[in-house]
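Asker: No letters, just coordinates:
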């Protein structure tokens, strides 16, 4: 949370320098987005105490291997664990796609998927250095799908709320107005 406040404070100064105005709702939304990203990074990179066991395989670069694992591999006979893994990875990035679309006027489904994939890939690369974490290309694919679902959710409820959160007006200040 302190990082989110610092980043938003810095962004507010930048907005002022560029003569941009913003709304309180936008600032709250942007702060929530920064806290969400920090929370994702801390949970997925640093891990949790329950995830401290050593893994025998720490890197998977084969796309859609989770589908194989559901039926024949590590999740064989444990369909609940497989679905928790799949749905959890999708759900984890739904807020990313939603908040990104809410705050960014130029958001499209392609940008939501690309930025979700980029953030997820950065998290997965950080996990390479952690002994109790697994780097998995399937996580990037599922997280990207979650970003897409978040974008779709935003489009479904866009009605009139999105404009409240966006920077909508550019004001030009002269030295006489200050």
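Answerer: Yes, it's here. Everything numeric in this text was worked out from a predicted model, so none of it was measured.
Asker: CA only for contacts and neighbour counts going forward, please
Answerer: Noted.
Asker: Select the longest helix from this structure.
Answerer: In the chain, assigned by DSSP state H, the helix with the most residues is helix 137-157.
Asker: residues in contact with that one?
Answerer: The contact list for helix 137-157, computed with C-alpha atoms under 8 Å, 6 or more residues apart in numbering, reads 60-66, 86, 89-102, 108-109, 112-114, 116-117, 120-121, 124.
Asker: What subset of these is buried?
Answerer: With burial judged by 16 or more other C-alpha atoms under 10 Å, the buried subset of the contacts of helix 137-157 is 66, 86, 89-102, 108-109, 112-113, 116-117, 120-121, 124.
Asker: Which members of these are positioned in helices?
Answerer: Of these, the ones assigned to helices by DSSP H are 66, 86, 89-92, 94-102, 109, 112-113, 116-117, 120-121, 124.
Asker: adding another structure so you can compare the two:
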């Protein structure tokens, strides 16, 4: 691939990444649709799988939409993180590197939610967000492998 094409792809990736961060910030901290208010007490869950299990056990009462938004939404929200980072920088490639970066970024988000009292610090969200970043990286790796196979 030509160097100019790589640079163009990298620039587009940076723009997409900042747009992604802006949208993610809105939904995580400002969207009233997802129950974001700044009047709550400190709220946290440090027990792994507690909220995941609760949402699954009460899925009929809560409704499929609420369960999907909480469980799949936490995964899907971080897929772009893991897919775009390796496009932006070669140093951001590698399964464990993206997993650690996804976990670190999710931890930053969860701590910010705790301190600002917008949302809840939830260890389950850390796990689901990290899974999303990893799935995003696997999608990138698959696409990169296909590209290399086709274009040599």
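Answerer: Yep, that arrived. No experiment lies behind these values; they were computed from the predicted model shown.
Asker: picking up where we left off before, for the longest helix of structure 1, grab the matching residue range in structure 2.
Answerer: The aligned range for helix 137-157 of structure 1 in structure 2 is 123-143, by TM-score structural alignment.
Asker: separation between residue 23 of structure 1 and residue 29 of structure 1?
Answerer: Computed as C-alpha to C-alpha, to the nearest Å, the residue 23 of structure 1 to residue 29 of structure 1 distance reads 10 Å.
Asker: repeat for residue 127 of structure 1
Answerer: Distance of residue 127 of structure 1 to residue 29 of structure 1, computed by C-alpha to C-alpha: 28 Å.
Asker: about what we covered before: now the match of helix 137-157 of structure 1 on structure 1. Mean distance?
Answerer: Compared with structure 1 after fitting, stretch 123-143 of structure 2 deviates on average by 0.7 Å (mean C-alpha distance after the TM-score superposition for structure 1).
Asker: Relative to the whole chain's centre, how far out is that stretch?
Answerer: Using C-alpha atoms, centre = their mean, to the nearest Å, the mean C-alpha position of stretch 123-143 of structure 2 is found 7 Å from that of the whole chain.
Asker: That one: which residues count as buried?
Answerer: Using 16+ other C-alpha under 10 Å as the test for burial, stretch 123-143 of structure 2 gives 123-141.
Asker: Also stretch 56-75 of structure 2?
Answerer: 56, 67, 70, 71, 73, 74, 75.
Asker: which outside residues touch that stretch?
Answerer: With contacts defined as C-alpha under 8 Å, 6+ apart, stretch 56-75 of structure 2 is touched by 52, 55, 125, 128, 129, 130, 131, 132, 133.
Asker: let's see 6 Å
Answerer: The set of residues external to stretch 56-75 of structure 2 that reach it, using C-alpha atoms under 6 Å, 6 or more residues apart in numbering, is 55, 128, 129, 132.
Asker: Kindly report the same for stretch 32-41 of structure 1.
Answerer: Residues from elsewhere that reach stretch 32-41 of structure 1 (C-alpha under 6 Å, 6+ apart): residue 4.
Asker: tell me, it lands on which residues of structure 2?
Answerer: The alignment of stretch 32-41 of structure 1 onto structure 2 (TM-score structural alignment) spans residues 16-25.
Asker: how close does that stretch sit to structure 1?
Answerer: Average distance, stretch 16-25 of structure 2 versus aligned residues of structure 1 after superposition (mean C-alpha distance after the TM-score superposition for structure 1): 2.0 Å.
Asker: for that stretch, which positions count as buried?
Answerer: Buried residues in stretch 16-25 of structure 2, counted by 16+ other C-alpha under 10 Å: 17, 20.
Asker: Which one of residue 23 and residue 29 of structure 1 is surrounded by more residues?
Answerer: The residue with more neighbours, out of residue 23 of structure 1 and residue 29, is residue 29; 19 against 15, by other C-alpha atoms under 10 Å.
Asker: in a helix, that's where the more buried one is, yeah?
Answerer: Yes. Per DSSP: H, G, I helix; E, B strand; the rest coil, residue 29 of structure 1 lies within a helix segment.
Asker: Structure 1: which residue goes with residue 114 of structure 2?
Answerer: In structure 1, residue 114 of structure 2 lands on residue 128 (TM-score structural alignment).
Asker: actually residue 45 of structure 2, not the one I typed
Answerer: In structure 1, residue 45 of structure 2 lines up with residue 60, judged by TM-score structural alignment.
Asker: ditto for residue 83 of structure 2
Answerer: Aligning on TM-score structural alignment places residue 83 of structure 2 opposite residue 98 in structure 1.
Asker: That's all I had, so thanks and see you.
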